[in-house]
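Student: Structure, please.
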Amino acid sequence: MPPDPGDSLSLGAAPVSLLDPETALSLLRADPEMFAAFTGEPLLAVRVCGPRALEVAAFARRLPCVLVGVAADLADAPSGVESAGFDVLLTPQNAPPAPWVGPLRPGQTTADALAAIAATARAVPSAAVAFAQLVRYSAGVDVDDAVVAESFTYSTLQGGPEFAAWLAGHRAERERRAARRAEAGGPASAREGRPATDPTTDPAVLVERDGDELWVVLNRPRVHNAVSRDVRDGLVSAFALAGADPSITRVRLRGAGRTFCSGGDLAEFGTLPDPARAHAVRTTRSIPLALLRCGRPVTAYVHGTCVGAGVEIPAFAERVVADPATTFRLPELAMGLVPGAGGTSSIVRRVGRERTAFMALTGWALDASVAADWGLVDEVRPVGGDQHPER
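Tutor: Okay, here's the model as predicted:
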């Protein structure tokens, strides 16, 4: 039984069917594989109205698809829908209670959000569905176990065609840019005249003792503190140092320069020999596991454009202080991957799995105000990268 055309939202060339609960149940019972990454539609979007919406969630929450609930009026949503199993819950209501997501800026609609989610699910169905399954699992296990589960998923996707396609495109674009710069007589490996990697001999991570506190500073400002092997190893060592010294009572983490952290260093993506080795390295020298093991309260000070790891790592901290101009974004699904710096563990525990899924599936940026409302950050006040912020 095909969806009623009247239930379709016009979202460009590929409309999204927003089904009523009865239609969704009928389709699911007739053929559960209708909604799946490779045998059908990777997205199931359902109107959240009446008790049948709970039945849809109970049926579909274990299927390999992204499950989105949409409520035009939260007063019509059945009791218990927030914990029924939807991956994302959307409403046009402004500033709705968790786990619902409303408009993030003036003029934004539920249709816009659903279109962005659908575009991701259809462009990278393996990554989108794997992500949805991962956060369903991670929300119910220990924070450390969730980090390991994320690494398994990330490594699996590293061996898949979606990441391979992104990596090939990324490398081809880098070569085209280098060729254009060479033709123009500029540096072939630079972006706007800057090195693709930080050429300084300064440590990638600075560690400074201040009384009974340890300041840890990301120190690759010329590349916006992108997380390289050196940054990873420096952070792991710094957190180990804090854990080994009983006289250290707190760790304070910040980034030098204009941005706390712009995510993983794209120059190093795809450089490990195979996904199995990548998983072994990621769980042996793990930034989030090292932070958790150190046993000291961590305060993270963030500013600028925080992307990927720049969102995921500070979310593990006991306290996050953000500059008012900070933005937060999870772009990994567009690469055919899931967050890989612990975000499906840390962010889920701060904002809930539904809002984490919204961030990853849309790829949209949150501003500091929304991040504070959601609990991704604890305080908003001026933070810069030139000196230690006020405590």
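
Student: going forward, measure contacts between C-alpha atoms and count neighbours the same way
Tutor: OK.

Student: the helices in the protein, which residues?
Tutor: Remark: helices assigned in the chain by DSSP state H are 21-30, 52-60, 110-123, 125-138, 143-158, 161-183, 229-244, 275-284, 287-293, 309-312, 343-351, 353-362, 368-374.

Student: As JSON lines, these with mean neighbour count and distance to Ala300 would be great.
Tutor: Compiled in JSON lines, the helices of the chain are given as follows (neighbours: other C-alpha atoms under 10 Å; distance: least, C-alpha to C-alpha, whole Å):
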{"stretch": "helix 21-30", "mean neighbour count": "17", "distance to Ala300": "43"}
{"stretch": "helix 52-60", "mean neighbour count": "20", "distance to Ala300": "37"}
{"stretch": "helix 110-123", "mean neighbour count": "20", "distance to Ala300": "30"}
{"stretch": "helix 125-138", "mean neighbour count": "24", "distance to Ala300": "23"}
{"stretch": "helix 143-158", "mean neighbour count": "22", "distance to Ala300": "18"}
{"stretch": "helix 161-183", "mean neighbour count": "15", "distance to Ala300": "31"}
{"stretch": "helix 229-244", "mean neighbour count": "20", "distance to Ala300": "13"}
{"stretch": "helix 275-284", "mean neighbour count": "16", "distance to Ala300": "22"}
{"stretch": "helix 287-293", "mean neighbour count": "22", "distance to Ala300": "12"}
{"stretch": "helix 309-312", "mean neighbour count": "27", "distance to Ala300": "10"}
{"stretch": "helix 343-351", "mean neighbour count": "25", "distance to Ala300": "13"}
{"stretch": "helix 353-362", "mean neighbour count": "25", "distance to Ala300": "19"}
{"stretch": "helix 368-374", "mean neighbour count": "19", "distance to Ala300": "14"}
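
Student: so which of these comes closest to Arg191?
Tutor: helix 161-183 (8.5 Å; C-alpha to C-alpha).

Student: tally of neighbours for Thr200?
Tutor: 9 (other C-alpha atoms under 10 Å).

Student: The one 5 residues further on now?
Tutor: Burial of Val205, expressed as a neighbour count using other C-alpha under 10 Å, amounts to 22.

Student: ok, it touching Pro221?
Tutor: No: counting by C-alpha atoms under 8 Å, Val205 sits too far from Pro221 to count as a contact (10.7 Å).

Student: From the centroid of this structure, which residue is nearest?
Tutor: Nearest to the geometric centre of the chain sits Leu330, at 3.5 Å (C-alpha atoms, centre = their mean).

Student: Proceed likewise with the subsequent sequence, for comparison:
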Amino acid sequence: MDVLSIAELRALMREPTAPASPLLAQPLLLVDSAAAQGFDDARVLDWLKRIPAPVIAVGGDAGPLSRACDVHVPDTDAALRLRKAIVDCPLAASTLVQTLRLTQKLDAENGLVAESLAYASLQNGAEFRRWQHAHEPASTPDESGAAVELHREGERLSLTLNRPLNRNAMTVEMRDSLIEALTLALLDDGVRSVDIRARGRCFSTGGDLREFGSAPDPSTAHAVRGLALPGRLLAMLAERTTVYLHGACIGSGIEFPAFAGRLVATRDAWFQLPELRYGLIPGAGGTVSIARRIGRQRTAWLALSGQRIDARTAKLWGLVDAIDG
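Tutor: Have a look, this model is predicted:
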């Protein structure tokens, strides 16, 4: 696929149809930003933001053209790696970048509604159904005790995710336990600070794949997220909440903590948004929480690439606030 020049972009603008779409042979655009230093034609920039597919800036310049695109990568090799992921799930990729474009213009609450609606649309899509049919759910480890342990000491409330054998996956049980604990913190004026940690080898591997698509239908799932999204409550407590991260922090295992006011990671922590490979987008608030920490373009790169970043990169980007140890 060619990397388009400014002249080629101007020519495409004159065409009556979009140059890229998940329904076309070209599900993305690659734009040469290295040769566009200082380019600021508002008509072209606005047009790029309306294309119903990922627009990837390729090259070193970080000027207006690059900022108008959905992702900025340093070279063609990096762009082609993203292209493969987009071609595999073009509907989810298109929905992702359109959602990120929208949520950056909305307040957090309306951004969560927009994300949930987009997620629901994909839950009934061919790409998610294809992934479901190819994966048999495994059994859930048997673990005793509360899914989230609570400990109160004076004005401090400590929460601990307590499903280490299941890698603290965000099951319905875990979700409901977090909502109960965070609601308690919101209602108790005596709670001045909230700490959240996790037992076991990692903080959380995100949504339990065994429960993906288990709601009666996507519209019901959207309604449930409107009532029961732990990140919404964590955002209300942000100024007095610190989350301590270690090991794998995948999907909702970073989308949820990113709502907190302060994130502290160990040096072995790593972060990943793998939802695109399932034909989905982040659905636990990540297009709001993560994007507000690291920006729309880096969030899009994480979700489109599915690649991991380490604690050092996360600190450099602002995804976490400190590295412990």
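
Student: quick revisit: of all the helices of the first structure, which one is nearest Arg250 of the first structure?
Tutor: Of the helices of the first structure, nearest to Arg250 of the first structure by C-alpha to C-alpha is helix 229-244, at 8.1 Å.

Student: what's the distance between the spatially most distant residue from the centre of the second structure and Leu182 of the second structure?
Tutor: Relative to the centre of the second structure, the most outlying C-alpha is that of Gly154, 34.7 Å out, by C-alpha atoms, centre = their mean. Using C-alpha to C-alpha, to the nearest Å, one gets 17 Å for the distance from Gly154 of the second structure to Leu182 of the second structure.

Student: and what of Ala62 of the second structure?
Tutor: 40 Å.

Student: now Val71 of the second structure
Tutor: Taken as C-alpha to C-alpha, the span from Val71 of the second structure to Leu182 of the second structure is 34 Å.

Student: which one in the first structure is aligned with the residue farthest from the centre of the second structure?
Tutor: Aligned counterpart of Gly154 of the second structure in the first structure: Gly211 (TM-score structural alignment).

Student: Would you mind measuring from that match to Pro246 of the first structure?
Tutor: Taken as C-alpha to C-alpha, the span from Gly211 of the first structure to Pro246 of the first structure is 13 Å.

Student: what's the answer for Arg220 of the first structure, then?
Tutor: In terms of C-alpha to C-alpha, Arg220 of the first structure sits 29 Å off from Pro246 of the first structure.

Student: Looking at these two now, which is surrounded by more residues?
Tutor: Comparing Arg220 of the first structure with Pro246 by other C-alpha under 10 Å, the one with more neighbours is Arg220, at 27 against 11.

Student: Next up, the contacts around the more buried one.
Tutor: Applying C-alpha atoms under 8 Å, 6 or more residues apart in numbering to Arg220 of the first structure gives the contacts Asp198, Ala204, Val205, Ala226, Ala256, Gly257.

Student: Please apply the same query to Arg192 of the second structure.
Tutor: Counted by C-alpha under 8 Å, 6+ apart, Arg192 of the second structure has contacts Glu155, Arg156, Arg240.

Student: what does stretch 14-21 of the second structure rub up against?
Tutor: Leu12, Gln26, Pro27, Leu28, Leu29, Ile51, Pro52, Ala53, Ser94.

Student: ok, and the most crowded of these?
Tutor: Ala53 (30 neighbours).

Student: I'd like to know how far the equivalent of the residue nearest to the centre of the first structure over in the second structure sits from Ala223 of the second structure.
Tutor: In the second structure, the residue matched to Leu330 of the first structure (TM-score structural alignment) is Leu273. For Leu273 of the second structure, the distance to Ala223 of the second structure equals 23 Å [C-alpha to C-alpha].

Student: surely Asp73 of the first structure meets Thr91?
Tutor: Yes: shown here, Asp73 of the first structure and Thr91 form a contact pair, counting by C-alpha under 8 Å, at 7.2 Å.

Student: The two - which one has more neighbours?
Tutor: Thr91 (22 against 12).

Student: Surely that one touches Leu74?
Tutor: Yes: the criterion here is C-alpha under 8 Å, and Thr91 of the first structure meets it with Leu74 at 7.4 Å.

Student: Can you tell me which of the helices of the first structure is nearest to Ala37 of the first structure?
Tutor: Nearest to Ala37 of the first structure, of those and by C-alpha to C-alpha, is helix 125-138 at 5.1 Å.

Student: ok, average deviation of the closest one from the second structure?
Tutor: For helix 125-138 of the first structure, the mean deviation from the second structure after alignment is 0.4 Å (mean C-alpha distance after the TM-score superposition for the first structure).

Student: tell me what that helix is packed against?
Tutor: Applying 3 or more C-alpha pairs under 8 Å, 6 or more residues apart in numbering; DSSP states H and E, one finds that helix 125-138 of the first structure makes contact with strand 66-70, helix 110-123, helix 143-158, helix 343-351, helix 353-362.

Student: Have a look at how far, on average, the last one is from the second structure.
Tutor: It stands for helix 353-362 of the first structure. Mean for helix 353-362 of the first structure is 0.5 Å (mean C-alpha distance after the TM-score superposition for the first structure).

Student: got a list of what the aligned partner of Leu134 of the first structure in the second structure touches?
Tutor: Using TM-score structural alignment, the partner of Leu134 of the first structure in the second structure is Thr99. Under the criterion of C-alpha under 8 Å, 6+ apart, the contact list for Thr99 of the second structure reads Ala114, Glu115, Ala118, Thr287.

Student: Need the residues you listed in TSV (columns: distance to Arg308 of the second structure).
Tutor: Formatted as TSV, these follow (distance: C-alpha to C-alpha, whole Å):
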residue	distance to Arg308 of the second structure
Ala114	26
Glu115	22
Ala118	24
Thr287	17
